[in-house]
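Q: build me a model:
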Amino acid sequence: MSEIRLIVGLGNPGREYDFTRHNAGFWWVDALAQQYSWSFRAESKFHGLVARGRLEGHELFLLKPQTFMNVSGRAVGALAQFYQIEPGQILVVHDELDLPPGGVKLKFGGGHGGHNGLKDIFSHLGTREFWRLRIGIGHPGERAAVVNYVLNAPRAEENGQIEHAVQRGLQVAPLVFSGKLEAAMLKLHSN
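A: Reported below is the predicted structural model:
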């Protein structure tokens, strides 16, 4: 199992989106960067904000695409291609409608479940074979309400649950960095 070299947090750029459910991926990579005192810099050739550092003996990149969610793949593809990072060495952190607020799951491959950010990453990488850390935001109950739901801030009690999911995801981060993703899954999914 190869180690993770790139962690991508999905979200929308701009202050008006900072606290929306769709930005749960940004929240996670921000918390990770803060934990290791890494700072993000705008890198136009990667269409995003990039932080880099060394962990567990290897270089790791954090990426927050600044292209808007639906075209996240442009940023992911550009950075992965430039640094010759294989899809299996990428972890994409994103909001997940199919998990309740507070739920967090790690998985490899699979479908996009209607998530436009993942859809675009599939098309730019040419594969679904990458890791995802799915942060539960819950579902509004009906399909027609999804867009409005993800582009709004969570209610106070949901916010606390989502923050808890972010923290649980951070607890398994060292296992993820060292390529022990099966162990990370076991730890995360047995809590």
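Q: CA atoms for contacts and neighbours, from now on please.
A: Fine.
Q: which non-adjacent residue is nearest residue 125?
A: residue 77 (5.9 Å; C-alpha to C-alpha, 6 or more residues apart in numbering).
Q: how many neighbours does the one you found have?
A: Other residues near residue 77 come to 21 when the count uses other C-alpha atoms under 10 Å.
Q: one more: the one 5 residues further on?
A: Per other C-alpha under 10 Å, the neighbour tally for residue 82 reads 10.
Q: and the gap between it and residue 32?
A: Note on residue 82: its distance to residue 32, by C-alpha to C-alpha, to the nearest Å, is 23 Å.
Q: got it, and residue 135?
A: 14 Å.
Q: quick one: which of those two has more around it?
A: Under the criterion of other C-alpha under 10 Å, the comparison of residue 135 against residue 32 puts residue 135 first, with 32 against 18.
Q: in a helix, the more buried one, correct?
A: No: Residue 135: not assigned to a helix; according to DSSP: H, G, I helix; E, B strand; the rest coil it is strand.
Q: which ones are touching the residue nearest the centre of the chain?
A: In the chain, the centroid-proximal residue (C-alpha atoms, centre = their mean) is residue 93; its distance is 1.4 Å. By C-alpha atoms under 8 Å, 6 or more residues apart in numbering, the contact list for residue 93 reads 7-10, 24-26, 28-29, 132-135.
Q: here's the other one to compare against:
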Amino acid sequence: MLLIAGLGNPGQAYARNRHNIGFLAVDEIARRWGFGPERSRFKGLAYEGGIDTPEGPVRALILKPQTFYNESGRAVGEALKFFKIEPSSLVVFYDEIDLAPGRFRMKTGGGAAGNNGVRSITAQVGPDFRRARLGTGHPGDKDLVQGHVLSDFHKAEQPWVEALVRACADAAPLLAAGEDERYQAEVMRLAPAEKADPKQLARGKD
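A: The predicted model follows:
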């Protein structure tokens, strides 16, 4: 079984924040692959279903922790223990300010790089889980980071946001098959983005 977690903050006030792109991605995966209805489980909202691969469907649980971003590990750890899932079968989708807007990278293990949601999960399950990093760009000054991640995407950014989360869903069979490098390549093929400096944000007016 695969556990796919998206990071974000609960509630409509945060729904279009850059910090919530992880929620947007996993919601789209659930929609694209016809997962069951959303239910309250494991201190979060969860969908159950399957993702088709050439070897057959892979059972998966999609989880959106409702503990707020910085405490995401509480929900993820509870689900991992309940299903007796190894960290290698956990994929976490989250916003990455050190990637330019629209870029996408997969990695396994490593540090938290200042991301408190990732740090919270690591404290619960260790570092050896799979990370799906969705680039949202850097504001250019560390003192501006909190305001940046908690601000909504500009209207001008919506096309790449929608293309990226749609690509994450369309390419999901590769993710379910454990082929992370091919998954990364396919997401970027479906939703190409310029290799810009992460500090060069997409600008737009609301």
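Q: how close are the two chains, by TM-score?
A: Overlay of the two chains. TM-score (TM-score structural alignment, normalised by the length of structure 1): 0.91; 185 aligned residues with a C-alpha RMSD of 1.5 Å.
Q: returning to that earlier point: of the contacts of residue 93 of structure 1, which belong to helices?
A: Residues of those located in helices (DSSP state H): 24-26, 28-29.
Q: quick revisit: of the contacts of residue 93 of structure 1 - the most surrounded one?
A: residue 135 (32 neighbours).
Q: can you show me the helices along structure 1?
A: Ranges of helices in structure 1, per DSSP H, are 24-35, 72-82, 116-125, 146-150, 156-171, 173-177, 181-189.
Q: what about the last one, how far off from structure 2?
A: Comparison of helix 181-189 of structure 1 with structure 2 after fitting gives an average deviation of 3.2 Å (mean C-alpha distance after the TM-score superposition for structure 1).
Q: neighbours around residue 176 of structure 2, how many?
A: Using other C-alpha under 10 Å, residue 176 of structure 2 has 24 other residues around it.
Q: quick one: contacts for it?
A: Counting by C-alpha under 8 Å, 6+ apart, residue 176 of structure 2 touches 2, 51, 53, 58.
Q: conserved subset of those in structure 1?
A: Using both residues aligned by TM-score structural alignment, their matches' C-alpha atoms under 8 Å, structure 1 keeps these contacts from those: 2, 51.
Q: CSV for the contacts of residue 176 of structure 2, including distance to residue 97 of structure 2?
A: Below are the contacts of residue 176 of structure 2 laid out as CSV (distance: C-alpha to C-alpha, whole Å):
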residue, distance to residue 97 of structure 2
2, 26
51, 29
53, 31
58, 31
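Q: between the contacts of residue 176 of structure 2, which is nearest residue 149 of structure 2?
A: residue 2 (27.7 Å; C-alpha to C-alpha).
Q: now the closest one. Nearest residue, chain neighbours left out?
A: Per C-alpha to C-alpha, 6+ apart, closest to residue 2 of structure 2 is residue 60, 4.5 Å.
Q: for residue 71 of structure 1, same thing?
A: Using C-alpha to C-alpha, 6+ apart, the closest residue to residue 71 of structure 1 is residue 120 (5.7 Å).
Q: quick one: residues contacting the one you found.
A: Going by C-alpha under 8 Å, 6+ apart, the list of residues near residue 120 of structure 1 reads 70-74.
Q: now swap in residue 72 of structure 2 and tell me
A: 7, 65-66, 117-118, 120-121.
Q: show me which pair in the residues you listed is furthest apart.
A: Of all pairs in these, the most separated under C-alpha to C-alpha is 66 and 118 at 14.8 Å.
Q: between these two, which one's more packed in?
A: Here residue 66 of structure 2 and residue 118 are compared on neighbour count by other C-alpha under 10 Å; more neighbours surround residue 118, at 24 against 21.
Q: is the more buried one in contact with residue 112, as I believe?
A: Yes: if you go by C-alpha atoms under 8 Å, residue 118 of structure 2 and residue 112 touch, sitting 5.4 Å apart.
Q: related to what we said a few turns ago, what is the nearest of the contacts of residue 72 of structure 2 to residue 146 of structure 2?
A: Using C-alpha to C-alpha, the contacts of residue 72 of structure 2 come closest to residue 146 of structure 2 at residue 117, 13.3 Å.
Q: and the gap between the closest one and residue 78 of structure 2?
A: Distance from residue 117 of structure 2 to residue 78 of structure 2, by C-alpha to C-alpha: 15 Å.
Q: between these two, which is the more surrounded one?
A: More crowded of residue 117 of structure 2 and residue 78, by other C-alpha under 10 Å: residue 117, with 20 against 16.
Q: separation between that one and residue 133 of structure 2?
A: Distance from residue 117 of structure 2 to residue 133 of structure 2, by C-alpha to C-alpha: 12 Å.
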